[in-house]
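In: The sequence and its predicted three-dimensional model are supplied below.
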Amino acid sequence: MSYLHDYYLTNYTKCSKCESFLCSWEDLAVTSHSITGVVIPFHVFGGYCILSKTPVYMTHYRWPLFNMHFWSCFVDILISALITPYLIFPAVAGFPVGLLQFLEIPVTVQIWFGIMGIYVMVMSMTILLENRHNSIPSNRFRITGKLFKFIYYSARVLIAVSFSMLIFQFVPEDQSSALFQILKSIPCPTEEFFTASGMFVLVIDETYINLLAIACVLGVSFEILQMIFFIICCLHYLYFAINGFTSKKTRKLQIAFFGSIMLQVSIPILFLLPSFVFLVFSVVSGYYNQALTNFSVVYASIHGLLSTLVVLTIHKPYRKFIRSLLGMSNAVDLQNKSMFNTRKASVFPTHVTA
């Protein structure tokens, strides 16, 4: 630690400090935790609507929808409140400033929770798409066997657990030396690099870093390919091979469900994928920008809120329930009734003049 202390008192004094918003851990913590306080009521309300206000014709859709809603909200809270990672990239290092750190949960456990939480959330998106994929009667690629489905998802979880445990094999034993080595590539990090008590280096060897980056890209690509497969099958049978549907109404309802799922799945992808791409780019290219790195964390942490809002707005039963809470449904009904009476009066006059 003396090497770091000496560097902090000598070389670091020549560095210009980062004065931008989100450079400090306080900015990240306050921003992320404030977002959590706003989004939790929306998450709870969204879960209540899915469990209590889902109509009978959406019964088979309810549990996969709630499963994705739960894990999306969990990852949202995990990033913004429970862990709140202050990442030092392109070095694979950082420290948490969330509730779990306050409770003195080991950093390695927090990292494991983060990796598994994100993976299970991505898998819940695949489950939701697979549910729509299996609901099309004429689909020859439906996964109907319970045993096969159990093996399929168990294997994916096992792979994720193995990967999440494997990365801890590269943790340097001498954390102080690892931190000092990081200064060779990042000579002017933020002051937190020297003052934070929970600073942790996950991996320092450049070869291992590249291997982890490649493994992450392959893992994400594998999940995306599965989603693409289910999406292509749904598009084919909903828009081209339509002879298997018993009625146009059933097909129209299936298309509506598929469209809502596509919109819901796209929200986490649009908010998690850019952050993931930036962090991988930072590692591969050696680009360091602490404010932008912290912004990518905040950006990723609001995907759950937008996903919840999408669920509540794209499904008619939930919209109707929200309107009833706001007292809008009666006004709409009265307006529709008034319009109907007006049309009726214009067609059928009440009296005839001589």
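Out: Everything's here; your move. Numbers count the residues shown, from 1 in each chain.

In: From here on, just use CA atoms for contacts and neighbour counts.
Out: Will do.

In: quick one, helices of the stretch 251-354 of the chain?
Out: According to DSSP state H, counting those that start in this stretch, the stretch 251-354 of the chain carries its helices in the segments 290-301, 303-314, 316-325, 328-347.

In: Let me have those in JSON lines, extended by mean neighbour count and distance to Tyr208.
Out: Listed next are the helices of the stretch 251-354 of the chain as JSON lines, based on neighbours: other CA atoms under 10 Å; distance: least, CA to CA, whole Å:
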{"stretch": "helix 290-301", "mean neighbour count": "22", "distance to Tyr208": "21"}
{"stretch": "helix 303-314", "mean neighbour count": "20", "distance to Tyr208": "30"}
{"stretch": "helix 316-325", "mean neighbour count": "15", "distance to Tyr208": "48"}
{"stretch": "helix 328-347", "mean neighbour count": "12", "distance to Tyr208": "58"}
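
In: and the comparison structure, right after this:
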Amino acid sequence: MKSVKWSLLSFHFFSCFWDLGLSFLTTPFIFFPALAGYPLGILKDFGVKNEHQLYLMIVSGAYMLVAIVIVFENRLLILIGSNKFWRRFRIPWFILHFIVGGTFFIPTYLKIPDQEMAKAYFRRIAPCIPLYVNDDLVFVAVIETRFLLRAVGLLMLGGFLEIWTMAYLTDRMLGKQINLTMSVRTVELHRKFQKAFILQLIIPILIIIVPVIYVGISCFVFYHNQLLNNITLIIVASHGFFSTIVMICIHAPYREFTVLLFTVVIRVRGENTSSVGPLRSNVIT
């Protein structure tokens, strides 16, 4: 666990920041199938422009995927630490990932359409906008979202292929390390941690996969349903909640600390209640 603490910390940071951004910093009210809407979060009150908030959330989501890849690379590095080629190549490899994650949205960002024309077109493809929506606040970043969806899809596919490859190589290397440089118990601990981390990733992904599929279908067929849009954002913004629950359930150190924390809180409350009770009875007497 100690060997991957920094990579895990970066993953938890980007994961928490992304969830915090969706639920508190930006709180977007989006009108799929177009990438249009307006923010309701605290950054709006500080005067941060809509396009800057959008860029921040897109890039933080990409960096969260990069952080996941780095965790699995770190696990593999423990087993192939003597490989001089990979030790030299990994830093440029990291830098390339962060560059791609931070720049893939720039072409879309630079082509944000004229807002008056974009809003007129948006009203035609989404005529059933709720009456409580203020058209003046709506920001249209992308009308034709298919190109952006392809770019995001390729980025996610590349990331998941890297994750699968590294997880597979790590498992193969662990099998070869038994009785060579590691004991059977050490290998089992490595495998247990890897399986737990994979579960921590898979379960939240399975929960949000249906909303993601809906967004893709909505953008490709130009279907607008604001109720489904709102439900989609609520589920996606709950990614961190589900990830935390899974983490507590499958990682023994987190689970033991959580149980200890709740035990201490309950005990302190019980002591406060018992100490206040006699005091109240004496005052009444």
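Out: Arrived safely. For clarity, every value in this text was computed on a predicted model and none was experimentally measured.

In: Give me the TM-score for this pair.
Out: With the length set by TM-score structural alignment, normalised by the length of structure 2, the two chains reach a TM-score of 0.84; 264 aligned residues with a CA RMSD of 2.4 Å.

In: Tell me which of the helices of the stretch 251-354 of structure 1 lies nearest to Leu202 of structure 1.
Out: Evaluated over these, closeness to Leu202 of structure 1 peaks at helix 290-301, with 16.8 Å, by CA to CA.

In: show me the contacts for His69 of structure 1.
Out: Gly46, Gly47, Gly304, Ser307, Thr308 (CA atoms under 8 Å, 6 or more residues apart in numbering).

In: What residue in structure 2 is paired with it?
Out: Here His69 of structure 1 is matched to His12 in structure 2, going by TM-score structural alignment.

In: Do you have the helices of structure 2 handy? List them.
Out: Secondary structure of structure 2 (DSSP state H): helices located at 5-20, 42-45, 50-79, 84-103, 106-110, 115-125, 146-177, 184-221, 226-237, 239-250, 252-284.

In: Show me how far the fifth one is from its chain's centre.
Out: This means helix 106-110 of structure 2. Here helix 106-110 of structure 2 is found 22 Å from its chain centre; the criterion is CA atoms, centre = their mean, to the nearest Å.

In: Same check on the fourth one?
Out: What separates the centre of helix 84-103 of structure 2 from the centre of its chain is 21 Å, taken as CA atoms, centre = their mean.

In: Quick check: the gap between His5 of structure 1 and Val92 of structure 1.
Out: 21 Å (CA to CA, to the nearest Å).

In: Looking at those two, which is more packed in?
Out: Ranked by neighbour count (other CA atoms under 10 Å), His5 of structure 1 and Val92 place Val92 first, with 18 against 13.

In: dump the residue contacts of that one.
Out: Val201, Leu202, Val203, Ile204, Ile209, Val283.

In: Out of these, which is nearest to Phe148 of structure 1?
Out: Nearest to Phe148 of structure 1 among the contacts of Val92 of structure 1: Ile209, at 35.0 Å, using CA to CA.

In: number of nearby residues for the closest one?
Out: Using other CA under 10 Å, Ile209 of structure 1 has 20 other residues around it.

In: Once you drop chain neighbours, what's closest to it?
Out: In this structure, Ile209 of structure 1 finds its nearest non-sequential neighbour in Val203, 6.5 Å apart by CA to CA, 6 or more residues apart in numbering.
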